[in-house]
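generate a structure from the sequence data that follows.
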Amino acid sequence: MKSEWLQLDGLSADLADLYRDLHQHPELSLQEVRSARLLAEALDSAGFEVTEQVGGTGVVGVLRNGDGPVVMLRADFDALPVEEKTGLPYASTTRATDAEGHDVPVMHACGHDMHAVCLVGAATLLARTSDTWSGTLLVVLQPAEELARGARDMVEDGLFERFPRPGIVLGQHVAPLPAGFIGHASGPVMAAADSAAVVLHGRGGHGSRPEATVDPVLMAAHVVTRLQGIVAREVPPAEAAVVTVGRLQAGTKDNIIPNTAELGINVRSYSPEVRALVKAAIERIIHAESAAGPAPQPPDIVWTHSAPLLVSDPEATAATVAAFTDHFGPQRLLPMPLVAASEDVGVFGEAADVPTVFWFWGGLDTETALAALSSGNIDSLPSNHSPHFAPVIEPTLTTGVQALIIAARTWLA
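Predicted coordinates:
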């Protein structure tokens, strides 16, 4: 591969400045107005046809460069309600109002700012070297990944009707791996995710007279305990799943039995069969415990957020990883286990009915991360969603830009 395709000379400083800007001014999912404007301006300056407000705050750039395949490069750019504790000079002090009206701190704790800047960098360099390839680049900057809805919002807003339909979807995620390294897997890569909001109904009253009430808190406690038996006793041992009750809220005072109890449930799974089994078991248990309550009315169960199983197409992944190996060398490639976290990038490939290739790349200080990996002390490293997680700018930025360019060049003519 010709080295000029991958040279960031003269671009690195601008990309680093854009990264620090986005990191210092994060925006929650569905609120990414400023970030979208900056990213759209960067793509416009690189020569792309730019469309904003696709599926909300999404940005799409198209670069038509003669006959050839349509290759889609995707990155997300929303942030999280996390208070940053990195101590960086460009750390976020931003606060915002979330969807429930709460004032919350905001931080790019998952590296989406790095994702977006690397995509801008790759798009810029591919545009500058357009005399060396042909085809069409479809650059998609997606909002609201943390809600597992941004990809579907863009598809439902006509992404593949309004813009060229791709032959392949390429994406990456910065991870708690050594900076400069690429993590790869084939087939299932990240879990399917489903979230449910549950309301259990009781009959409130004085805590001193429980016999005159129906206690939804007791119902909720039984539900939480019983749900833990699904994976242990209903999912086959050769399969994997996670059931988490991350939210349980009820009551206002210790001597008042409330009318309702609310639960927030999250599920991770790796096959359609297990996904259906677990969701059905959750509903069965909630209804059964409610009936045992005995609740005065059936529970409310609403499945709110959903992301499909992320599958990195084996054949397309093999070709892409071979190109990575050729450039980075085998010593900088790390095979990855199944990841229980989820990503909605799979919605794009699923909707377009084309292969998706997805990989990880490292963002932590290389020496520190390698030492932790070699000693088996991985838990000492800050992970995505941690208030201490912020990728080192280099070599994370250069590696992320180069990986996207190499992957795109693998599929362009």
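
please make it C-alpha for all contacts and neighbour counts, starting now.
Will do.

show me the contact partners of the lengthiest helix in the chain.
Assignment by DSSP state H gives helix 272-292 as the longest helix of the chain. Identification of contacts with helix 272-292 by C-alpha atoms under 8 Å, 6 or more residues apart in numbering yields 192, 200-201, 219, 222-223, 226-227, 230-231, 235, 239, 241, 267-269, 298-299, 301.

what's the helix or strand just after it packed up against?
For helix 272-292, the following helix or strand on the C-terminal side (DSSP states H and E) is strand 300-307. Secondary-structure packing of strand 300-307 (3 or more C-alpha pairs under 8 Å, 6 or more residues apart in numbering; DSSP states H and E): strand 192-201.

neighbouring contacts of the strand it packs on?
Outside strand 192-201, the residues that reach it (C-alpha under 8 Å, 6+ apart) are 216, 219-220, 259-271, 275, 290, 295-310, 341-343.

that strand: what's the following helix or strand?
Per DSSP H and E, strand 192-201 leads on to strand 205-206 as the next helix or strand towards the C-terminus.

please list the residues outside that following strand that contact it.
Ala212, Thr213, Asn255, Ile256, Ile257, Pro258, Asn259.

for the helix or strand following that strand, what is the distance to the chain centroid?
Per DSSP H and E, strand 205-206 leads on to helix 216-233 as the next helix or strand towards the C-terminus. The chain centroid and the centroid of helix 216-233 are separated by 28 Å under C-alpha atoms, centre = their mean, to the nearest Å.

which residues does the most centrally placed residue in the chain contact?
Among the residues of the chain, the one closest to the centroid is Glu343, at 4.0 Å (C-alpha atoms, centre = their mean). Residues near Glu343 by C-alpha under 8 Å, 6+ apart: Glu145, Ala148, Met190, Ala191, Ala192, Ala307, Pro308, Leu310.

one more: Leu147?
Counted by C-alpha under 8 Å, 6+ apart, Leu147 has contacts Ser29, His305.

can you rerun that using 10 Å?
Shown in contact with Leu147 (C-alpha atoms under 10 Å, 6 or more residues apart in numbering): Leu28, Ser29, Leu30, Asp78, Leu80, Ser195, Thr304, His305, Ser306, Ala307, Glu343, Asp344.

to compare with the earlier structure, here is another sequence to fold:
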Amino acid sequence: MPVATPLFRSLGLSAALTLALVAPANAQDTIRADIAADLPSLMEIYRDLHANPELSFQEVRTAKKLAAEARRLGFDVTEGVGKTGVVAVMKNGAGPVVMLRADMDGLPVVEQTGLPFASKVRAMSPAGIETGVMHACGHDTHMTGWVATARQLVRRKAEWSGTLVMILQPAEEIGSGALAMLDDGLFTRFPKPQYVLGFHDAAQAPAGFIGYTPGFALANVDTIDIKVKGLGGHGAYPQSTKDPVVLGARIVTTLQTLVSRELDPQDAAVVTVGSFQAGAKHNIISDEARLLLTVRSYSDATRAKLLDGIKRIARGEAIAAGMPDDKMPEVTMSDTFTPAVYNSPEFTLETAKMLKARFGDQRVAQVPASMGGEDFSRFYRADPDNITSLIFWVGGVPLAEYNKAKAEGIEMPSLHSPFWAPEADTVIATAAEAMTAMTLKLMAK
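Prediction:
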């Protein structure tokens, strides 16, 4: 998941809040104690998942291991949904259908955490490049939290009624896994959910703190290539050429006006040119340049304005440069578009009240939306009129490290960093308690 935003940095959390992390839950509520008793076995699962990550759509070992755990708990389990996805269903009488999701894939990153169970896995990427593999986005905590939640809900079957659908999704990191599962019949072959819940660890928040965002929480993500055509020649005789580097530079500069001059200043958006490729020698004007863009937005209307604007600017600058029609830039948009994540506002706020009552006001806070992307959005967008959706954050930075980093101005490792090592037991326990409590509230008898 491409998210490395300092979500909690503005909250002013401090060491004085340590007590909030260990404050007891209601005396009649044993969820926290039961999860704590389960932690030794859960951490064995976590360490194994961490040491054996798999790339997107290659999560064969991971899926098999966790599918076996779900079967042991009594779920009806189907593997191979959307290539490597897992769907576990438990029917427990009449009531709502609630879906809980965790993502499985690791990243092509060489781990440098120094952990005794650090990944040493190497694998071949779809591009044919051998690479190290690491759970640098914390999906190992997501999966272990998923297992912990499943155990708690099975233990409490007498307390809920309805249908529980727990899914393990592949290929979140490339924005393709959720759509692959939906295309493979997730909502037709299996009970269609009325509620979809998930969580993500946060690398800029203290371990055990929970963040929520009503409405848009994560952005639309578009990947765009622009092929800028020209007429190559000798660098000493530019008058006989049509320089694609100069034209590409004009396009890059004008693209910056899309956000600054064509959108409402309160409408968040990003247009970033991440790569400009052209030429191979000092004194040769090439006949082609390539621009690689990432484009972020929240609403579909803003997204349309940006995408249309990119095409218009590329063509307009080419016309201004005197390019003929057969040398207009080619703008190509990737098929792996990731829609914006939208948390159902009223449900999110209601859930936040419940979480604050359970964990305390100091431990749960509303956080700003991020320009990162998450294909969790696909589940809600498949039927927005009938599905209520929420993904929330669980902080993973040990509190002492968090406070030291804030006090000394130290930059903490972000998600996708080879140094990211969350306080896994706290993330897992917090997320599992929150997910269990949320599900029990929705499906209460």
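
fetch the TM-score of the aligned pair.
Remark: TM-score between the superposed chains equals 0.93 [TM-score structural alignment, normalised by the length of structure 1]; 411 aligned residues with a C-alpha RMSD of 2.0 Å.

mind listing the strands for the stretch 1-150 of structure 2?
Remark: strands assigned in the stretch 1-150 of structure 2 by DSSP state E, counting those that start in this stretch are 76-81, 85-92, 97-103, 122-124, 130-132.

quick one, which of those strands is nearest to Asp425 of structure 2?
Nearest of those to Asp425 of structure 2, taken as C-alpha to C-alpha: strand 97-103 at 16.6 Å.

how big is the offset of the closest one relative to structure 1?
After superposition onto structure 1, the mean distance of strand 97-103 of structure 2 to its aligned counterpart is 0.7 Å, using mean C-alpha distance after the TM-score superposition for structure 1.

which stretch of structure 1 lines up against that strand?
Strand 97-103 of structure 2 corresponds to residues 70-76 of structure 1 when matched by TM-score structural alignment.

centre of the chain to the matching stretch, how far?
That offset, for stretch 70-76 of structure 1, works out to 15 Å (C-alpha atoms, centre = their mean).

buried sites along the longest helix of structure 1?
Buried residues in helix 272-292 of structure 1, counted by 16 or more other C-alpha atoms under 10 Å: 274-275, 278-279, 281-283, 285-290.

next: stretch 53-63 of structure 1.
Buried residues in stretch 53-63 of structure 1 (16+ other C-alpha under 10 Å): Val54, Gly55, Gly56, Thr57, Gly58, Val59, Val60, Gly61, Val62, Leu63.

next, the distance between the ends of that stretch.
18 Å (C-alpha to C-alpha, to the nearest Å).

repeat that for stretch 406-419 of structure 2.
End-to-end distance of stretch 406-419 of structure 2: 18 Å, with C-alpha to C-alpha as the criterion.

one step back: check the buried residues of stretch 53-63 of structure 1 and tell me the two furthest apart.
Gly56 and Leu63 (21.8 Å).

what sits against the aligned partner of Ser386 of structure 1 in structure 2?
By TM-score structural alignment, Ser386 of structure 1 lines up with Ser417 in structure 2. Applying C-alpha under 10 Å, 6+ apart, we find Ser417 of structure 2 in contact with Ala4, Leu107, Val109, Val110, Glu111, Gln112, Thr113, Met134, His135, Ala136, Cys137, Ala203.

what does Pro298 of structure 1 give?
Val199, Leu200, His201, Gly202, Ile286, His287, Ala288, Ser290, Ala291.

which of the contacts of Glu343 of structure 1 lies closest to Pro337 of structure 1?
For the contacts of Glu343 of structure 1, the closest approach to Pro337 of structure 1 (C-alpha to C-alpha) belongs to Met190, at 9.3 Å.

so that closest one sits right up against Ala341, yeah?
Yes. Counting by C-alpha atoms under 10 Å, Ala341 is a contact partner of Met190 of structure 1 at 5.9 Å.

what distance do you get for the alignment partner in structure 1 of Glu59 of structure 2 to Val214 of structure 1?
Correspondence of Glu59 of structure 2 to structure 1, assessed by TM-score structural alignment: Glu32. Distance of Glu32 of structure 1 to Val214 of structure 1, computed by C-alpha to C-alpha: 44 Å.

can you report how many residues lie near Val293 of structure 2?
Wrong residue type there; residue 293 of structure 2 is Leu, not Val. When neighbours are defined as other C-alpha atoms under 10 Å, Leu293 of structure 2 has 20 of them.

okay, and the alignment partner in structure 1 of it sits in which element?
Correspondence of Leu293 of structure 2 to structure 1, assessed by TM-score structural alignment: Ile265. Assessed by DSSP H and E, Ile265 of structure 1 sits inside strand 260-269.

who does that strand touch, helix- and strand-wise?
strand 192-201, helix 216-233, strand 241-250, helix 272-292, strand 300-307 (3 or more C-alpha pairs under 10 Å, 6 or more residues apart in numbering; DSSP states H and E).

may I see those arranged in a markdown table, with distance to Ala42 of structure 1 as well?
Putting these into a markdown table (distance: least, C-alpha to C-alpha, whole Å) gives the following:
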| stretch | distance to Ala42 of structure 1 |
| --- | --- |
| strand 192-201 | 32 |
| helix 216-233 | 47 |
| strand 241-250 | 38 |
| helix 272-292 | 39 |
| strand 300-307 | 29 |
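
pretty sure Ala202 of structure 2 sits in a strand.
Yes. Secondary structure of Ala202 of structure 2 (DSSP: H, G, I helix; E, B strand; the rest coil): part of a strand.

identify the residue spatially nearest to Met181 of structure 2, adjacent ones excluded.
Once flanking residues are discounted, Met181 of structure 2 sits nearest to Gly82: 4.0 Å by C-alpha to C-alpha, 6 or more residues apart in numbering.

quick one: contacts for the one you found?
With C-alpha under 10 Å, 6+ apart, Gly82 of structure 2 has these contacts: 57, 169-171, 176-186.

that one -> structure 1?
Match for Gly82 of structure 2 (TM-score structural alignment): Gly55.

Asp140 of structure 2 now?
Checking TM-score structural alignment: Asp140 of structure 2 goes with Asp113.

its match and Leu38 touch, don't they?
No. Asp113 of structure 1 lies out of contact with Leu38 (C-alpha under 10 Å); the separation is 11.6 Å.

which residue in structure 1 lines up with Phe276 of structure 2?
In structure 1, Phe276 of structure 2 lands on Leu248 (TM-score structural alignment).

likewise for Lys305 of structure 2?
By TM-score structural alignment, Lys305 of structure 2 lines up with Leu277.
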